[in-house]
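> I would like to see how this sequence folds:
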Amino acid sequence: MGGKHAKLEIPELNLAVTSPAESESIYDDFSAESLLAHWQTLRIPFTESMESLSERQGYLRLRGNDSLLSTFEQSTVATRWRHHDFIASTKLEFEPTNFQQSAGLCCYYNTSNWTYLAVEFDEERKRRCLRVMQVDKQAVSYHFYDNESIEIPDDVRSIWLSVHIEGLTYQYSYSFDGKTWQKLPLVLDAWRLSDDYIDGRGFFTGAFVGLHCADISGFGCHADFEEFSYEPTGG
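Now for the predicted structure:
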């Protein structure tokens, strides 16, 4: 072995396999004592002041903090987009009491570029609803607000949210029973969550799909996420 010149043949190495290859699919029921390795938090570590895996066994509890626009303390856990085609989904319980509280599923690049399917509180109707907020180079757009907001029935406790990325576009969906899904009539551009699109600055963070809970009212709400899945759908 060794030497300065490349060899045409080398001896076979008998290397033991210490662990199986990581699956491309992800399923997390939040039963572990700590966050699994595929999760990342934003700028700050996972702490009990913002998130907990022990306060309600089998759930990831996110305490409401700053919004996704904030560069300070967010209650956000996310995992990278690993494929051009995949479905990510989650099941959560959330009872907001005012319009400054929200929780749900987001597709995120940085604080200036993201979308967010959120459970919120409609102040006029005095009930929960589903809405989508989009931030594109700091320009904010609101979808399914006012008369278009999607009302959540009073007897629904668990809400399922999902996002389907298909190449250059993606769409959010929701379900109130985990079986019948409704796709939102809003097609979003996946390429807007890319290094090339973000002003050419090349941050190299890539796109994430994540779970988030916000409460800028300061009343101290929380959301309980029961499960999360990530499933590649490409051929």
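> contacts and neighbour counts: CA atoms only from here.
Fine.
> Check the secondary structure at Thr71 for me.
coil (DSSP: H, G, I helix; E, B strand; the rest coil).
> That one and Leu42: what is the separation?
9 Å (CA to CA, to the nearest Å).
> Equivalent analysis for His164, please.
Applying CA to CA to His164 and Leu42 gives a distance of 23 Å.
> Those two: who's more crowded?
Counting neighbours by other CA atoms under 10 Å for His164 and for Leu42 shows that His164 has the greater number, 20 against 15.
> so the closest residue to that one other than its chain neighbours is in which element?
The shortest distance from His164 to any non-neighbouring residue, by CA to CA, 6 or more residues apart in numbering, is to Ile87 (4.4 Å). Taking DSSP states H and E as the definition, one finds Ile87 inside strand 85-94.
> So which residues make contact with that strand?
Outside strand 85-94, the residues within contact range by CA atoms under 8 Å, 6 or more residues apart in numbering are 103-105, 119, 157-167, 209, 222-234.
> Please give the centre-to-centre distance between that strand and its chain.
Relative to its chain's centre, strand 85-94 lies at 8 Å (CA atoms, centre = their mean, to the nearest Å).
> in it, what counts as buried?
By neighbour count on 16 or more other CA atoms under 10 Å, the buried set for strand 85-94 is Asp85, Phe86, Ile87, Ala88, Ser89, Thr90, Lys91, Leu92, Glu93, Phe94.
> Just the buried residues of stretch 185-192, please?
Under the neighbour-count rule (16+ other CA under 10 Å), stretch 185-192 has Ala190, Arg192 buried.
> For that stretch, what is the distance to the chain centroid?
15 Å.
> count of residues packed around the closest residue to Asp66 other than its chain neighbours?
In this structure, Asp66 finds its nearest non-sequential neighbour in Gln74, 4.9 Å apart by CA to CA, 6+ apart. Gln74 has 24 neighbours, counted by other CA under 10 Å.
> Proceed likewise with the subsequent sequence, for comparison:
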Amino acid sequence: MPPIRNPILPGFNADPSILRVGDDYYIATSTFEWYPGVQIHHSTDLANWDLVVRPLNRKSQLDMRGAPDSCGVWAPCLTHDGEKFWLVYTYVTRKDGSFKDSHNYIVTAPSIEGPWSDPIHVNSSGFDPSLFHDVDDGRKWFVNMLWDHRRRPRAFAGIALQEFDPVAGKLVGPRKNIFKGTELDLVEGPHLYKRNGWYYLLTAEGGTAYQHACTLARARDIWGPYETHPQTHILTSKDAPFADLQRAGHGDVVDTPDGRTYLVHLTGRPVGQQRRCVLGRETAIQEAYWGEDDWLYIKDGPIPSLYVDVPGVQLLEPNYWAEQRYTFTDDLHKDLQWLRTPESSRIFSVADGVLSLIGRESIGSWFEQALVARRQTHFSYDAETVLDYYSPSDERQFAGLVAYYCRYNFFYLTVTADADGQREISILRSEASYPEGNLDTPTPDPIRIPNEGKVRLALSIRGGLDLQFFYALEGDQEQQQLQKIGPVFDASILSDECGGHQAHGSFTGAFVGVACSDLNGTALPAHFGSFTYRPVQHAADRYHV
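Coordinates of the predicted model:
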């Protein structure tokens, strides 16, 4: 049985929570402002994973219009109490400054596919909630980090514990701060477990950048006091700057039917001299074991391993490196998402092989923008689309192909028009423009094109560092050949490190897709016939597989 290679969920899949029910494993990850909310993957062998559901998929569950970048749905925790699935998560409406408005909810379902209930609001005292089902007495316990706005710049006050009454649907009894963390600080991401009479509390510390870590503590009583692990941090790359997997932390533990133990955790794989994680925060797995002292240890840890032994055999080739050509016959492919709004019919429709985007607000709007995209999961790839029909009247109407991180970081190849209504191809870009959010100038000169006819738009990214745009027009064979437009851009700005907060404030990942805006307010649509994502095995990639 050959070892598998991390990460097991490449690209933006942060804050993993893992669960086993019988022979089935599930991982839930954060989606932040991307809709629908929460990704749940399924596996039977810990090696091969398939996206099965995004449970927060209707307005009564989730409406994120107005949520800033990297807010929205944080740190889901997926559990099962023997009867049904429980999913707890935070919905964040503000994260910058002294205050964090973070609201914690619970939804349930009889099966992983649903139907998932409408949410119950539990509390708003902090974020990263989880639910612990004590099988010995049947009680349920809710834990979340506590936010204290008075303690700036270190407002992470500790881990709160309170009992949850499933019949009443609310917290009951006293609340106690059971663990204030270690000197690494920024304690969050709590999960509770019980084994051999011990209560174990696994937390994340050190922020989400290069000091990130998994910290373990335990107590005989659920209320504490909790003592920390002999190693303090059971998993971290903070003291190993050249390890393949960096930013390792925010973990969760699972046991296999044959008694083996694993920890899943978020990680990042930096590229370039500026060490930017262009694929965002990904999910990795590590083998662990219980020592004779009843403490959990990471095999060959605490530094995470790139290669790990799990029960299954990783079958990357037919799927991971395959070209994905998305067509639009019935509904969006499960790879594709949009931003914030539950009212998707206001921004797109799918019918008769065409994706129609309805021009709404500007690219990067926090309310209603028409952008449909998929995660970047490879350091090198090509993407292209065909704009079947689009007839802009001026420069305030534009549609096309976009590589996107957030409102401050994107590259956008657009079909638009000049003030006289003559169609042209133009590049819009915003390269690390926080906090102004301005477009970068000068822009490459636009290219005039016919007012009728299809337009083929493409881009290539190599090594996560270099981005080049291309275009071609409908017509004879020579015209249909892709031609370069604009210079080579720095693709690495599509990363957490450039998302507006250098260390601990940008949490998502790079996407690529299609978009449409109408700043005249007339909702002019753009019609796309296809979208293709083509992974490239580029020899220069550090993480080439």
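> Can you flag the buried ones in the contacts of strand 85-94 of structure 1?
Judged by 16+ other CA under 10 Å, buried ones among those: 103-105, 119, 158-166, 209, 222-228, 230-232.
> Could you pull up the residues touching the residue nearest to the spatial centre of structure 1?
Closest to where the C-alpha atoms of structure 1 average out (CA atoms, centre = their mean) is Gly210, at 1.6 Å. Counting by CA under 8 Å, 6+ apart, Gly210 of structure 1 touches Thr76, Val77, Ala78, Thr79, Leu105, Cys106, Cys107, Tyr108.
> my read: Leu42 of structure 1 touches Thr79, true?
No. Assessed by CA atoms under 8 Å, Leu42 of structure 1 is found out of contact with Thr79, at 10.8 Å.
> matching residues in structure 2 for stretch 105-123 of structure 1?
Taking TM-score structural alignment as the measure, structure 2 aligns residues 401-419 with stretch 105-123 of structure 1.
> in the matching stretch, what counts as buried?
Neighbour count says stretch 401-419 of structure 2 has 401-418 buried, by 16+ other CA under 10 Å.
> quick one: which of these sit in strands?
401-406, 409-417 (DSSP state E).
> ok, so of the residues you listed, who is nearest Glu317 of structure 2?
Ala403 (25.0 Å; CA to CA).
> where's the closest one relative to Val92 of structure 2, distance?
Applying CA to CA to Ala403 of structure 2 and Val92 of structure 2 gives a distance of 25 Å.
> Matching Gln134 of structure 1 against structure 2, which residue comes up?
Match for Gln134 of structure 1 (TM-score structural alignment): Arg429.
> what's the neighbour count on that match?
21.
> Quick check: it touching Asp440?
Yes. Assessed by CA under 8 Å, Arg429 of structure 2 is found in contact with Asp440 at 5.9 Å.
> What are the boundaries of the strands in the stretch 351-500 of structure 2?
With DSSP state E, counting those that start in this stretch, the ranges of strands along the stretch 351-500 of structure 2 come out as 354-358, 370-375, 381-389, 397-406, 409-417, 423-430, 447-448, 455-462, 466-473, 483-490.
> Just name whatever secondary elements the shortest one is in contact with.
Translated: strand 447-448 of structure 2. strand 423-430 (3 or more CA pairs under 8 Å, 6 or more residues apart in numbering; DSSP states H and E).
> how much does the strand it packs on stray from structure 1?
If you overlay the two and look at strand 423-430 of structure 2, the average distance to its match in structure 1 is 0.6 Å (mean CA distance after the TM-score superposition for structure 1).
> Give me the packing partners of that strand, helices and strands only.
strand 409-417, strand 447-448.
> out of those strands, which comes closest to Tyr307 of structure 2?
Here strand 409-417 is closest among these (CA to CA), at 32.5 Å.
> Quick check: Asn319 of structure 2 vs Asp50 of structure 2, distance?
11 Å.
> Tell me who's in contact with Gln134 of structure 1.
By CA under 8 Å, 6+ apart, the neighbours of Gln134 of structure 1 are Asn113, Trp114, Thr115, Tyr116, Val140, Ser141, Tyr142, His143.
> Please list all residues in contact with Asn98 of structure 1.
Per CA under 8 Å, 6+ apart, neighbours of Asn98 of structure 1: Glu120, Phe121, Asp122, Glu123, Ser217.
> Let's see that with 6 Å instead.
Taking CA atoms under 6 Å, 6 or more residues apart in numbering, we find Asn98 of structure 1 in contact with Phe121.
> again with Arg131 of structure 1
Contacts of Arg131 of structure 1 (CA under 6 Å, 6+ apart): Leu117, Ala118, Phe144.
> and the closest residue in space to Val156 of structure 1 that isn't next to it in sequence, how many neighbours?
Spatial nearest neighbour of Val156 of structure 1, excluding adjacent residues (CA to CA, 6+ apart): Phe176 at 6.6 Å. When neighbours are counted by other CA under 10 Å, Phe176 of structure 1 registers 18.
> Now check structure 2 for the residue matching Phe176 of structure 1.
Checking TM-score structural alignment: Phe176 of structure 1 goes with Leu473.
> how about that match, what does it touch?
So Leu473 of structure 2 contacts Val455, Gln479, Gln480 (CA under 6 Å, 6+ apart).
> any idea how far the residue lying closest to the second one once chain neighbours are set aside lies from Leu387 of structure 2?
Leaving aside its chain neighbours, Gln479 of structure 2 sits nearest to Leu473 (5.8 Å; criterion: CA to CA, 6+ apart). Between Leu473 of structure 2 and Leu387 of structure 2 the distance is 10 Å, computed by CA to CA.
> What's Phe379 of structure 2 aligned with over in structure 1?
By TM-score structural alignment, Phe379 of structure 2 lines up with His84.
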